[in-house]
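J.: how would this look folded up:
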Amino acid sequence: MAAWYFLADTILSRLDAETAHGLALRTLKSGLLPGDGKPDPSSLSITVWGRHLPNPIGLAAGFDKNAEVPDALLGLGFGFVEIGSVTPRPQDGNPRPRLFRLAEDRGVINRMGFPGQGLEAARSRLAARPRRGFIGVNVGANKDSTDRAADYVACSVALAPYADYLVCNVSSPNTPGLRNLQGRTQLADLLRRVQDAIAMKPVPLVVKIAPDATDDDLDDIVSVCRDLRMDGIIVGNTTLSRPPSLRSGRRAETGGLSGAPLMTLSTGVLRRTAQRAEGQFPLIGCGGVGSGADAYAKIRAGASLVQLYSAMVYEGPPLIRRIKSELAALLARDGFASVADAIGADLR
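T.: Predicted coordinates for the structure are as follows:
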């Protein structure tokens, strides 16, 4: 696979970032991309929400916005895949260009604005696929919605029957005012409405928060999630901050920053979230993961599962196997028989 991707990367790296993304989706649809059928080390298996996963490495939302290739992505070796964000109605998102590689920094800036084909397109694709693997569905709100909580409810009700877990994404920086939903009152109202709406067909429900959250923000968010007995938190989304270490000429572009420059910030917020959650629900660590050491740091900081996306822009599918191999070696080095044994090790 590595040799195949090296050839493909010579083409993709010369294209506009969003054009390259579209080509990657078409390649996955074609079935031409080799899969990875190699069994994972037994130490990587983990059980979350009563489901067994072969490994804790997942693909974050944003790549497969419209549920076009979840099975092809699982075939690359991910333990789980998250599609979306899905909004009730189709929308174009923000004007292009809106996706930028920061190659010198191994980062990405995006101001996509939830472009997508809408709820019905995603629902029809998910309904048509055989249920296999572990698929999360990330939902959001239309930019012009007058009742954003109602958007989350509509998407959750329609997609819950086809999801292994649902994600309320209240942390994208590219839909004006969306992050206001992270406030204590707004978040409690939104999550309670979604919980009530899916009560007849319950599915694990998690919320995705920003890595820019302050300690006061985390106090409110975790308190709400504990009070409502939520099933988890994803920490976190992209950041509006710009580390002074950024070298790329694209560093001043408007939008959310992801990739390697986000690793330290997002892992710190993950650790502080875990301290407040006290093991009441699983955490998913997201932001900056590009190696087994990065994934291990997230797990030791309190994550049960780990997600990545931006690093794939630079290394492609071979990265998945490398991360898993490195993670298994680190677990063995430190005497952990399984991922579960290492969760929160740095907090103990």
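
J.: from here on, just use CA atoms for contacts and neighbour counts.
T.: Noted.

J.: what residues of stretch 225-234 count as buried?
T.: If you call a residue buried by 16 or more other Cα atoms under 10 Å, then stretch 225-234 has these buried ones: C225, R226, M230, D231, G232, I233, I234.

J.: residue contacts, the fourth one?
T.: Looking back up the chat, that one is D231. Listed by Cα atoms under 8 Å, 6 or more residues apart in numbering, the contact set of D231 reads W49, P204, L205, V206, F281, P282.

J.: ok, now how distant is it from L102?
T.: As for D231, its distance to L102 is 34 Å (criterion: Cα to Cα, to the nearest Å).

J.: for L228, same thing?
T.: For L228, the distance to L102 (Cα to Cα) stands at 39 Å.

J.: quick one: I83 and G140 touch, right?
T.: No - counting by Cα atoms under 8 Å, I83 sits too far from G140 to count as a contact (11.6 Å).

J.: touching, F78 and L53? I think so.
T.: No - with the criterion set as Cα under 8 Å, F78 and L53 do not qualify as a contacting pair; they are 9.5 Å apart.

J.: compare those two (neighbour count), which wins?
T.: The residue with more neighbours, out of F78 and L53 and counting by other Cα atoms under 10 Å, is F78; that gives 24 against 18.

J.: just give the nearest non-adjacent residue to N110, would you?
T.: In space, N110 comes closest to L99 once its chain neighbours are excluded; the distance is 4.4 Å by Cα to Cα, 6 or more residues apart in numbering.

J.: ok, now which ones touch the one you found?
T.: The contact partners of L99, by Cα under 8 Å, 6+ apart, come to A17, E18, V108, I109, N110, R111, M112.

J.: quick one: which of the residues you listed is most hemmed in?
T.: In terms of neighbours by other Cα under 10 Å, these top out with V108 at 26 neighbours.

J.: that residue against L262, yeah?
T.: No - proximity of V108 to L262 does not meet the contact threshold set by Cα under 8 Å, at 9.9 Å.

J.: second chain to compare with the first, below:
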Amino acid sequence: MASWLNNMEKFKSLLAVTGCAVTMFVGVSIYNKNEKFYKKVAMPIIHLLDPETAHKLGIKLLKWGLVPKGNTTDSKLLETTLLRMKFRNPIGMAAGFDKHAEAVQGLSNCGFGFVEIGSVTPEPQEGNPKPRVFRLPEDKATINRYGFNSEGYSIVWSRLKKLREAKESDIIIGVNLGKNKNTEDAAEDYVNGIKTFSDVADYFVINVSSPNTPNLRTLQRKQKLEDLLAAINKIRESSNIKTPLFLKLAPDLSSQERQDIADVIQNNKTKVDGLILCNTTINRPNLINTNYENETGGLSGAPLNYISTTMISDMYKRTKGTIPIIGVGGVFSGEDALAKIKAGASLVQLYTSYTYYGPPIVSKIKTELNDLLKKEGYNSVADAVGKNNIIK
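T.: Here you go, the predicted model:
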């Protein structure tokens, strides 16, 4: 009897997901690119599912080509070049959404200028027990404790290799690297990632800032970070790997920790090419929805916006504007994106806003950013970088 009930529950879940997929497909067909439709109909239907199921469904729809193309013909004003990479626009999908590189082409079709996949771990791992994702709609926020659930280097590399060989898209792809939960030698995991993905990645990200893997954030401490980056740079130099290297940091660092990191990454032996600011926060700043504030995990979305922008400004000053920054955290509008750019970010990523408003948010942010750049008299994205910062 228990087995029969269990099977019935699975069947109901299958019907729910399938029915939602059909509904979305019909909706997309009728309301192609309609922002109001997504806001009033499509996303509320998606949100009837639990957050992780909805996430998986979103990936499948993108993978199967059931999400309509967004505005992929961007104005010249939005084009920008960073570290020899030419971006059609500065708006990217942050890591954590397409963890296993299943939906890169679909995200490209939505109008993103670049996509960061991962975090990817060397060996497959399940991540933390479910439930591990929670919506806070009143706050336009999410709490997650996925814990680097990953299909592993081999499978993800195969997908990216196939995509590169198909040459369907020229979108820039970042590979965000993590470590397995039980790995003792973290450097070995990251070094293997650099070697594995060097032929398919446009840039690498060393993720030492997720709050959901035990002791991972300790790798941001000065000595540990020096040892890690020295090992990574050694293999980059010996293998002549020129792929740009970014370091993703947590927003919960003290002033001294930030200064230590700034010093480390400007040293020739332990340098990085860029920073990603920032990862999710373990703090719960002024939440309206307090139902989940005691859940462990990282908070993302609108509450992270100011925290992220302030950290961008701070690290831009600490590095005297010499280390390029990708800004991420609470980007819901063109105004949010420009604020991060003027604080010191050369590129901007989003994630949570996409899960709340769907694909139209990409074109919306790009249009608003383009209009704001024109209004404020900038000739390019690069012209606006760091304009709110005075470097002494």
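
J.: what TM-score do we get after superposing?
T.: TM-score for the superposed pair, counting by TM-score structural alignment, normalised by the length of structure 1: 0.97. Supporting figures: 348 aligned residues with a Cα RMSD of 1.3 Å.

J.: the aligned residue in structure 2 for V157 of structure 1: neighbouring residues, count only.
T.: Residue correspondence to structure 2 (TM-score structural alignment): V157 of structure 1 is matched to K195. Taking other Cα under 10 Å as the neighbour definition, K195 of structure 2 ends up with a count of 14.

J.: show me what counts as buried in stretch 199-215 of structure 1.
T.: Of the residues in stretch 199-215 of structure 1, those buried by neighbour count under the rule 16+ other Cα under 10 Å are V203, P204, L205, V206, V207, K208, I209, A210, P211, D212, A213.

J.: can you give me the strands in the stretch 151-300 of structure 1?
T.: If DSSP state E, counting those that start in this stretch is used as the criterion, the strands of the stretch 151-300 of structure 1 fall at 165-169, 205-209, 232-235, 256-259, 283-286.

J.: so which of those is nearest R132 of structure 1?
T.: For those, distance to R132 of structure 1 was read as Cα to Cα. The smallest value, 13.2 Å, belongs to strand 165-169.

J.: okay, the angle between that closest one and strand 205-209?
T.: 30 degrees (axes from the mean of the first three to the mean of the last three Cα atoms, to 10 degrees).

J.: elements contacting strand 165-169 of structure 1?
T.: Contact analysis of strand 165-169 of structure 1 by 3 or more Cα pairs under 8 Å, 6 or more residues apart in numbering; DSSP states H and E lists strand 135-139, strand 205-209 as its packing neighbours.

J.: mind putting the ones you listed into CSV with distance to P176 of structure 1?
T.: Rendered in CSV, the data for these read as follows (distance: least, Cα to Cα, whole Å):
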stretch, distance to P176 of structure 1
strand 135-139, 16
strand 205-209, 15
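
J.: R300 of structure 1 is nearest to which of these?
T.: Checking these against R300 of structure 1 by Cα to Cα gives strand 205-209 as the closest, at 19.4 Å.

J.: what's the spacing between the counterpart of S45 of structure 1 in structure 2 and P90 of structure 2?
T.: Under the alignment (TM-score structural alignment), S45 of structure 1 maps onto E79 of structure 2. Relative to P90 of structure 2, E79 of structure 2 is positioned 7 Å away (criterion: Cα to Cα).

J.: give me the common contacts of those two.
T.: V381.

J.: more neighbours: which of those two?
T.: When E79 of structure 2 and P90 are compared for neighbours, P90 comes out ahead with 26 against 16, by other Cα under 10 Å.

J.: which one in structure 1 is aligned with that one?
T.: That one, P90 of structure 2, aligns with P56 by TM-score structural alignment.

J.: thought I46 was touching that match, still the case?
T.: Yes - P56 of structure 1 sits in contact with I46 when judged by Cα under 8 Å, with a separation of 6.7 Å.

J.: find residues that contact each of these two.
T.: In terms of Cα under 8 Å, 6+ apart, P56 of structure 1 and I46 are both contacted by the residues V339.

J.: tell me which stretches of the stretch 201-348 of structure 1 form helices.
T.: Applying DSSP state H, counting those that start in this stretch to the stretch 201-348 of structure 1 gives helices spanning 215-227, 263-277, 292-300, 310-315, 318-333, 339-342.

J.: look up how far Y309 of structure 1 lies from G249 of structure 1.
T.: When Cα to Cα is the yardstick, G249 of structure 1 and Y309 of structure 1 sit 22 Å from each other.

J.: which one's more surrounded, these two?
T.: More neighbours surround Y309 than the other of G249 of structure 1 and Y309, with 22 against 10 (other Cα under 10 Å).

J.: contacting residues around the corresponding residue of structure 2 for that one?
T.: The alignment partner of Y309 of structure 1 in structure 2, by TM-score structural alignment, is Y351. Contacts were defined as Cα under 8 Å, 6+ apart; by that measure Y351 of structure 2 touches M93, A94, A95, G96, F97, G301.

J.: of all the residues you listed, which comes closest to D74 of structure 2?
T.: Taking Cα to Cα as the measure, D74 of structure 2 sits nearest to M93 out of the contacts of Y351 of structure 2, at 16.3 Å.

J.: number of nearby residues for the closest one?
T.: Neighbourhood size, M93 of structure 2 [other Cα under 10 Å]: 27.

J.: now do F197 of structure 2
T.: Considering only other Cα under 10 Å, F197 of structure 2 is surrounded by 23 other residues.

J.: quick one: contacts for the closest residue in space to it that isn't next to it in sequence?
T.: Nearest residue to F197 of structure 2, sequence neighbours excluded (Cα to Cα, 6+ apart): W157, at 6.4 Å. When contacts are counted by Cα under 8 Å, 6+ apart, W157 of structure 2 touches T196, F197, V200.
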